[in-house]
Each structure stands twice: as C-alpha cells, then as structure tokens.
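K.L.:
Sequence unavailable; structure follows:
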C-alpha cells in the first residue's frame, strides 16, 4: 500500500497542470512505490489528457474524466479523487500548484511524529509571466519580506496570530486544499467535501470545520510545506460563486468565526483576504485581560530540551502570553508546540525566516492591489 496519494482536480488548465505534474517527479528519496497521483478532470474540453500524458516518470498516475454536469464542482472532483486513492495520507494540491522536491519528506516528518493530524501548508504567488525552469525556480521565487506580492495572504494571518494554529478559536476555517494533507480515515469519517458548494471557494473551509470537530484530530501548520502558485486570472463568475458558497457556509456554521460579526461584506472573509488587526484578534478569541508577554528565542539546538521544559512550565501559567521565535527551523519544535494543544497560555510559535511584521501604508496598498489581479 502506498503511503501518499496526491489528489488534483483540474478543468481546462492543461498548461499549468503539466508543470504541476512535472514537479511531482522530483520528490527527493521517493519512488512510485511510495506515492501516486489521482488526477480528476472535471469535464475539460482542451484535450488535457493528450497534453499531459507521459509526464509522470517517477510515479503512478490515475486519470479520471468526469463529464461536465450542472453538479460539477471542485468538491465533487476531489471526492472522486480521494475515494479512488490507495494511500493512507491524501495530499491535496490544485492544478496550478508547483510543489518543492521536499514536499513528501516534510509530510513524512510530520506524520512520523504524529499520525492523527491534518496538515496545512503555505504558498508563494508566482507573478504573471514567470518562467518555469525547475533548475532554479525555487531559488528565484522564495519567501522575501521585500517582495510582498509573492507572499500569500495566509502568511499575514499566521504572522499576526501564530503558526501554532491552536491559538485560533476555529482552525478549520483556515483549512485550504491548495496545499494540505489529510489521513484518508478522516475523510471517510466526514464523508469528504460537501458537494452543495458549486463553483469557486469555501468547500475546503467547510471540510476543515468538520475535520476539527472530530475527536483526536489535530491541525498542524507547516511553514516548511511551501509551494508555488502559478499566476492566472480570476474566473468571470468568481464573485457570484463566492457569494453563493459563503451563504451556504454561514448558514451551516453561524458561529465558525467566533465573535466576529457576519452581517455584511465586512465579515469572516476579511480574516483571509484583508488581514486587519482587530478582526484577527477577535478571530483568535483573545482575552481582554492583559497578560505579561514572555519571548523565548530558540537559537541553540543543544538547549532544545531545556527550551521545551521552559515552554511547558510557562504555558501552564494563565497570566503569561508566551511567544516562541525559532531561529533554527530544522527541529520538531513546530509540531511539538502545536501538539501541546490549548493551554492556560497557549504558546505562539513563529519561524523567524517567515516573519513579516507591520506593513507600512504604502506596502499595504501595493499588496492589496496585487490581490485584484491573481486568482486565489
């Protein structure tokens, strides 16, 4: 039995898809005995199969073609995909995603440490006209605080709240299938995606909320599970589709965003699309009682065990606000902190290489303008 199954839905995206499939050949240390790819074509009419066939050199590829119907959707396509998968871990990526050669090794690290987790990765946004050259792609396009237009909005959320998702009241709302992984048994337990979500958006947030409701399931955000998103335009009907799907979500989960007002266009979507300090604080469910801030910096690997002891002791004190800054980023400190769960003072975790900090007004304006061009 294979350990990992990539599930990729696609619709008339053959050029981007081929780059995505090509990247999956390059998983360092893994062969076709370790992973497979389930490609679900949701009724494409651009000769997708003829264009991409033979791309898979190092893995088994299963191609599923679904006739286009009124009920066609990303949710339906992904359900067909994971139900056809052999792997115990289902890895969701989109047809516009290019994964790093370390994608599977990072997932292996996390699932070796703890098997009952849902993993959420991150992504950088390739600019229009980016040349896809696998020899230097990840060297040219990497996380850089000075290149804000490359940085996905989720980085801002985690940078403000924490990469320890236990600090968030409803972590399922941050679940995104552009780059994530879920044990198959939990997809079976939730029946997968709700196929009432037709068109673009929010079907993954819905699944995230149901996964979070399962007993013993833990959410983990990995800053090392980073991928690239290929530029493409918004779909013409995105606004209408998003509005419809958002209504479905709000009716199903009226309290999903904690104490955020969900009464207008300034609602839970602000948390993901336009990071605002006040919204993010309320989304995290912060206490009004002022706490004493404690900052712990991890710079010396030899002091790893001592650091863990300090975190355990401090996180058991309700009057403290514990923040951990990881300068090493090559140990299991990230997942160890997350698996502590919710504590009297749930420790915040920040990988230093992914810090953004407060935006200047001109930086914020430039970043928000870039959102209008690219399809998320």
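P.N.:
Right, received. Where do you want to start? Everything numeric in this text was worked out from a predicted model, so none of it was measured.
K.L.:
use CA for all of it now, contacts and neighbours both
P.N.:
Fine.
K.L.:
which residues touch residue 89?
P.N.:
3-5, 181-184 (C-alpha atoms under 8 Å, 6 or more residues apart in numbering).
K.L.:
Apart from its neighbours in sequence, what residue is nearest it?
P.N.:
residue 183 (4.4 Å; C-alpha to C-alpha, 6 or more residues apart in numbering).
K.L.:
In contact with that neighbour, which residues?
P.N.:
Residues in contact with residue 183 (C-alpha under 8 Å, 6+ apart) are 88-90, 115-118.
K.L.:
swap the cut-off to 7 Å and go again
P.N.:
Contact analysis of residue 183 by C-alpha atoms under 7 Å, 6 or more residues apart in numbering lists 88-90.
K.L.:
got it, and residue 293?
P.N.:
Residue 293 sits next to 320-322 when contact means C-alpha under 7 Å, 6+ apart.
K.L.:
which of the residues in whichever helix or strand it is part of are buried?
P.N.:
Taking DSSP states H and E as the definition, residue 293 sits inside strand 292-298. Using 16 or more other C-alpha atoms under 10 Å as the test for burial, strand 292-298 gives 296, 298.
K.L.:
And stretch 35-50, by the same measure?
P.N.:
Burial within stretch 35-50, assessed by neighbour count using 16+ other C-alpha under 10 Å, is assigned to 35-44, 48-49.
K.L.:
among these, which are in helices?
P.N.:
Mapping those onto helices (DSSP state H) picks out 48-49.
K.L.:
is it possible to export the buried residues of stretch 35-50 to CSV including distance to residue 105?
P.N.:
As requested, the buried residues of stretch 35-50 are arranged in CSV below (distance: C-alpha to C-alpha, whole Å):
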residue, distance to residue 105
35, 12
36, 15
37, 16
38, 19
39, 21
40, 24
41, 27
42, 30
43, 33
44, 32
48, 29
49, 29
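K.L.:
Please flag which of the buried residues of stretch 35-50 sit within strands.
P.N.:
Of the buried residues of stretch 35-50, the ones assigned to strands by DSSP state E are 35-41.
K.L.:
Next up, a structure to set beside the first:
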C-alpha cells in the first residue's frame, strides 16, 4: 500500500503513563503523517488520561482516547473498542510500551498488501536502558549507532542490526500455513475490512495469553496471508516484569481447537461488544 489512505495506530495501555508518553513521542516523529492514534486504555487512572490529553495538544495528527473500567486483563475488549473508534482502512496494533522508530508507519505502509496481515518485530531493551529512556536521560529514538553498539555490549539490547538495515517487501516475508512463532499483538497490522470479517479480537478469552494468536489464526482461516515484518517494522520494547500466565495453556488449547475446526468469527467480538 503506497497510497495515501489513512492508517489507524491503535495503542493499548494500562497504568504505565511514562512508557505511553515515550511511545506517543515516537508517534510525533513519524515521517509518514497520514495516520491517526487511538489509545486503547484498559482501565488506567487519570495519570494516563493526562498523558493522552497532552499528546493530543502536541501531535499534528488526531489522537483519541478510548477507556474501559479496570476489571482485570481485558486486552481483547479494549482493542475492539479501539477498532470501533478507528477511522482508517488499515489498522496497526501497538502496545503502550513499544516505542516506534521514525519510519514505523512508513514501513508498515510499504508492507501492506491486499489480503495480507503483517506480524511486526521488536527489539528488547534491558531494565537499565529502559529506566534511562523513561527518565529521558537518553533519547532512544534518535541515538546513533555507537550508542546502540555500547548497549549491545552491555547486554541492554538483544539486537541492533534491524535499526540500521531495513529490507523491502519480498517473497520470503510470506509465512506459509499457521505458525505460532512471531505472533505478537504489540506490533501487528491488518486491513480493517479483514478484521471486521473475523469479528475482531475474541473477548471470551480470559487472562493473559494467545488472544493475539487466536486473532491471527482466524484471519488465516479466512484466507488472509501472513507476512513477517522483520528487518523493517521493529519497535523498541521497554522492559517490564512478565504478566501472570495461569491461563496460557487453556487459551492455547482453544486456539488449537479453532485451527482444527476452521473457526473464523470471534465468539464474542466486535459485533457483541457494544463498543460503538
């Protein structure tokens, strides 16, 4: 997609306003300006609302804030609310602790093609570098190669090559069949029409884990091709402690069952959420 269609960047967040502020600062530096931001807030306090309001004043693109009450981990539900608010033909899902590089939107736009979704990639930052970035002691968006080389030697970043080498769209990006590896809703893009076909994310998934794999699987079952966004779409993932994963296995079993039966539509998704 090299045209000028509007892209909706749906940023999921929960009570991490310092990280969200850094992500929105990254949004402000995008080279591609034909996009909007929808902050999908899973029950954060007023500190997050203040960050969004400040960003709305400073960014030159539209910034919307969609909020739901805090009732546990409900990522699928808040993403559906973000989808319902989005105006773009193409949706990019981003987590509120994943800082986009300046060419993030532009790279996703170049990889977008009819009948395809893109699973993006990420670069993991360590706790010390994350702390420095949040305190604004370092500018992770504009730091030079020498800085990143030092951080790699110190073990504060897991890879640096994708920051400086960006590959175009090519055949090897296509993922044949359904594969779990690389599916992360912290960086994922799909056409709004295809998302509507599968009824969005399934809110019947409870607790952490695999609601993103289920989303990609149902798109796969609907005939949408998956493309890998490696060496093009990398975001800087700020360090955080892992979420409890008590529900991971049961959610995984649900995805495997849907792989077997060819399920396409979410049991409780966009049509049932009342998100409009």
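P.N.:
Arrived safely, thanks for sending. Since we're looking at a predicted model, the values are computed, not measured.
K.L.:
Provide the TM-score value for the superposition.
P.N.:
Once superposed, chain against chain, the TM-score is 0.76 (TM-score structural alignment, normalised by the length of structure 2); 238 aligned residues with a C-alpha RMSD of 2.9 Å.
K.L.:
ok, back up a step: among the contacts of residue 89 of structure 1, which ones are buried?
P.N.:
For the contacts of residue 89 of structure 1, a burial check counting by 16+ other C-alpha under 10 Å picks out 4-5, 181-184.
K.L.:
mind listing which of those are in strands?
P.N.:
Using DSSP E, 4-5, 181-183 are the members of those that sit in strands.
K.L.:
Looking at those residues, spot the one nearest residue 252 of structure 1.
P.N.:
Residue 252 of structure 1 has its nearest neighbour among these in residue 182, at 22.0 Å by C-alpha to C-alpha.
K.L.:
Give the equivalent position in structure 2 for that closest one.
P.N.:
Matched to structure 2 by TM-score structural alignment, residue 182 of structure 1 sits across from residue 190.
K.L.:
Now do that match against residue 89 of structure 2, distance only.
P.N.:
Per C-alpha to C-alpha, to the nearest Å, residue 190 of structure 2 is found 9 Å from residue 89 of structure 2.
K.L.:
for residue 42 of structure 2, same thing?
P.N.:
Relative to residue 89 of structure 2, and taking C-alpha to C-alpha, residue 42 of structure 2 is found at 24 Å.
K.L.:
do residue 225 of structure 2 as well
P.N.:
Distance, residue 225 of structure 2 to residue 89 of structure 2, using C-alpha to C-alpha: 17 Å.
K.L.:
Compare the two and say which is more crowded by neighbours.
P.N.:
residue 225 (20 against 14; other C-alpha atoms under 10 Å).
K.L.:
Can you show me the helices along the stretch 1-150 of structure 2?
P.N.:
Applying DSSP state H, counting those that start in this stretch to the stretch 1-150 of structure 2 gives helices spanning 17-28, 46-58, 75-85, 104-111, 127-134, 145-153.
K.L.:
just the stretch 151-276 of structure 2 next, same as before
P.N.:
Using DSSP H, counting those that start in this stretch, the helices assigned to the stretch 151-276 of structure 2 run over residues 161-164, 192-197, 211-221, 248-261, 270-273.
K.L.:
Give me the mean distance between the longest one and structure 1.
P.N.:
Average distance, helix 248-261 of structure 2 versus aligned residues of structure 1 after superposition (mean C-alpha distance after the TM-score superposition for structure 1): 3.5 Å.
K.L.:
hmm, who's touching that helix?
P.N.:
Where contact means C-alpha under 7 Å, 6+ apart, the residues beyond helix 248-261 of structure 2 that reach it are 205, 208-210, 214, 217.
K.L.:
quick one: buried residues of the strand of greatest length in structure 1?
P.N.:
Looking across structure 1 with DSSP E, the single longest strand is strand 218-229. In terms of neighbour count (16+ other C-alpha under 10 Å), strand 218-229 of structure 1 has its buried residues at 218-229.
K.L.:
and it, what does it pack onto?
P.N.:
Under the contact criterion of 3 or more C-alpha pairs under 7 Å, 6 or more residues apart in numbering; DSSP states H and E, strand 218-229 of structure 1 touches strand 97-99, helix 103-113, strand 117-125.
K.L.:
if I line the two up, what does residue 71 of structure 2 land on in structure 1?
P.N.:
Using TM-score structural alignment, the partner of residue 71 of structure 2 in structure 1 is residue 69.
K.L.:
ugh, wrong one, I meant residue 96 of structure 2
P.N.:
In structure 1, the residue matched to residue 96 of structure 2 (TM-score structural alignment) is residue 95.
K.L.:
Check the burial of the residue nearest to its match when sequence neighbours are not counted by counting its neighbours.
P.N.:
Spatial nearest neighbour of residue 95 of structure 1, excluding adjacent residues (C-alpha to C-alpha, 6+ apart): residue 17 at 4.8 Å. Residue 17 of structure 1: 25 surrounding residues under other C-alpha under 10 Å.
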